[in-house]
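S.K.: pasting the structure only:
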């Protein structure tokens, strides 16, 4: 049984000076093996209902090591000054770094309810998904944005981007062995944006572990699943790829 460390969910809050953690709703996917590729597509939910002066409303896909002391994520959060605006950015924090918690924070990109965002994390080591220069401590983080009706009406266009996150200074944290899909709140914020639809959730590991690739093996914290679609397990030359076609996550502590 895993221990649910609250520091895992407080990364973004610490960055924004909001350490009054309130709640998290989480789906943990735990293969207990080295993850080399994680991808998850999300449909952006209803607009956030507060600004950051009131509290943080956020949701994200992420990777963590077994210790849960570090996190690499793409964070979707309410804007600081614009009510009803979501934006996202890549983010890393090592909670036990010698400097007191080193962070990487990317540039905010605005998204709107109904936008479809594919989020990817690929290890730049010797694995089947990475074709470029090899560096075992670097991660290629990318995103593809397909605009919905609201985003198109605001003049936004489809697009994408990527960033390379160098974790060479954090080699002692170990491999990423957990994939996470979460909502996170702080201060007076509540989750009022309804369920979140996750699609095409894919985890590729190195190793022989297989029985984790099942909806029944997902670890749920303050959430329920519905609209659960097919799950497939595909062998690779060095491990396996687990593919969840999709599911809807409802935060059981939500108010809307």
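M.R.: Done, it's in. Everything quoted here is computed from the prediction, not taken from an experiment. Numbers count the residues shown, from 1 in each chain.
S.K.: contacts and neighbour counts: CA atoms only from here.
M.R.: Will do.
S.K.: Break down this protein into its helices, ranges please.
M.R.: 11-15, 149-153 (DSSP state H).
S.K.: Mean neighbour count added to these, as TSV?
M.R.: Output for the helices of the chain, formatted as TSV (neighbours: other CA atoms under 10 Å):
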stretch	mean neighbour count
helix 11-15	19
helix 149-153	14
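S.K.: got TSV for those, with distance to residue 186 too?
M.R.: Listed next are the helices of the chain as TSV, based on distance: least, CA to CA, whole Å:
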stretch	distance to residue 186
helix 11-15	7
helix 149-153	27
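S.K.: Run through the neighbouring helices and strands of the longest strand seen in the chain.
M.R.: Longest strand in the chain by number of residues (criterion: DSSP state E): strand 239-251. Identification of packing neighbours for strand 239-251 by 3 or more CA pairs under 8 Å, 6 or more residues apart in numbering; DSSP states H and E yields strand 196-206, strand 223-226, strand 231-235.
S.K.: Please indicate which of those has the most neighbours on average?
M.R.: strand 196-206 (a mean of 22; mean count of other CA atoms under 10 Å).
S.K.: hold the first one in mind and look at this next one:
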């Protein structure tokens, strides 16, 4: 009698254990299916958003000032018929140029045919001279100083899609043209408050040479450069953020 009861108990226990195993097996399979589905959903979102990031030609980010020499007015200007300009070193890490401001003096009575052309050069020439130009502006019509003030402020705006990427240091120059009997020149400001500049400047009189103005006058020209990070850096940073968010979302669902 005792043995028979024991046998029934063992049989019931075995059946219960089999039911538990089957239940656990079904639960594990269902959970794995949901986890796989959630992971595919997260990866699909990341793929879609990353494709969108790399297909957008411009991303809107606040520009930072990487060079600024617009506060120390020396009440002087430098005039030359040659192309000349300042070698500057940028601050920070943003290098896609979005804006360039410069200041010049023009004694013409009215705007006419007189123009100025701005160029940016890397300093890969002999002895660190201006080498390859990576930006040349269209001719800019010169404007007389407004209201008798000393100097005219000009701004060049760059869309990010133009992809004007500056090295850490470069030379910007100006070339005046069609002045006639009039005179024009860059305003002298010093010292820079963001970034830096050597106390000399480059002038091309057939070959590039460094010059200094007599009388102990500083040799820096008024200018400001604004920039944003390079587009590839922006996109990769945003993609990394998306992957992080997707992974975090997957972890939350995985734990459910």
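M.R.: Cool, got the structure. On a predicted model such as this, the values are computed, not experimentally measured, just so you know.
S.K.: care to give me the TM-score?
M.R.: Scored by TM-score structural alignment, normalised by the length of structure 1, the superposition of the two chains gives a TM-score of 0.29; 118 aligned residues with a CA RMSD of 5.7 Å.
S.K.: circling back: among the helices and strands packed on strand 239-251 of structure 1, which is nearest residue 138 of structure 1?
M.R.: In terms of CA to CA, the element of these nearest to residue 138 of structure 1 is strand 196-206, at 16.4 Å.
S.K.: For the longest helix along structure 2, which helices and strands make contact with it?
M.R.: Ranked by number of residues, the top helix in structure 2 under DSSP H is helix 2-55. On a contact count with 3+ CA pairs under 8 Å, 6+ apart, helix 2-55 of structure 2 meets helix 231-255.
S.K.: how close does the nearest residue to residue 133 of structure 2 once chain neighbours are set aside sit to residue 196 of structure 2?
M.R.: Nearest residue to residue 133 of structure 2, sequence neighbours excluded (CA to CA, 6 or more residues apart in numbering): residue 121, at 4.2 Å. Residue 121 of structure 2 sits 16 Å away from residue 196 of structure 2, going by CA to CA, to the nearest Å.
S.K.: ok, back up a step: which one of the helices of structure 1 lies closest to residue 180 of structure 1?
M.R.: helix 11-15 (13.7 Å).
S.K.: Show the contacting residues for residue 200 of structure 1.
M.R.: Neighbouring residues of residue 200 of structure 1 by CA atoms under 8 Å, 6 or more residues apart in numbering: 39, 40, 41, 243, 244, 245, 246.
S.K.: give the contact list for the residue nearest to residue 225 of structure 1 when sequence neighbours are not counted.
M.R.: Nearest residue to residue 225 of structure 1, sequence neighbours excluded (CA to CA, 6+ apart): residue 249, at 4.9 Å. Going by CA under 8 Å, 6+ apart, residue 249 of structure 1 touches 195, 196, 197, 198, 223, 224, 225, 226.
S.K.: show me where the stretch 101-250 of structure 2 has strands.
M.R.: With strands called from DSSP state E, counting those that start in this stretch, the stretch 101-250 of structure 2 shows them at 115-121, 133-136, 140-141, 152-157, 169-177, 184-189, 196-197, 201-204, 208-211, 223-228.
S.K.: Dump these to CSV, plus mean neighbour count and distance to residue 25 of structure 2.
M.R.: What follows is these, written out as CSV (neighbours: other CA atoms under 10 Å; distance: least, CA to CA, whole Å):
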stretch, mean neighbour count, distance to residue 25 of structure 2
strand 115-121, 20, 69
strand 133-136, 14, 66
strand 140-141, 15, 77
strand 152-157, 14, 65
strand 169-177, 22, 66
strand 184-189, 24, 79
strand 196-197, 22, 69
strand 201-204, 21, 79
strand 208-211, 16, 80
strand 223-228, 24, 55
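S.K.: Out of these, which gets nearest to residue 30 of structure 2?
M.R.: strand 223-228 (48.3 Å).
S.K.: Could you check which helix or strand contains the residue nearest to residue 224 of structure 2 when sequence neighbours are not counted?
M.R.: Nearest in space to residue 224 of structure 2, with sequence neighbours left out and distances taken as CA to CA, 6+ apart, is residue 68 at 4.4 Å. If you go by DSSP states H and E, residue 68 of structure 2 is part of strand 64-69.
S.K.: Going by contacts, tell me the helices and strands next to that strand.
M.R.: strand 223-228.
S.K.: Return the list of helices and strands in contact with the strand it packs on.
M.R.: Strand 223-228 of structure 2 packs on strand 64-69, strand 96-106, going by 3+ CA pairs under 8 Å, 6+ apart.
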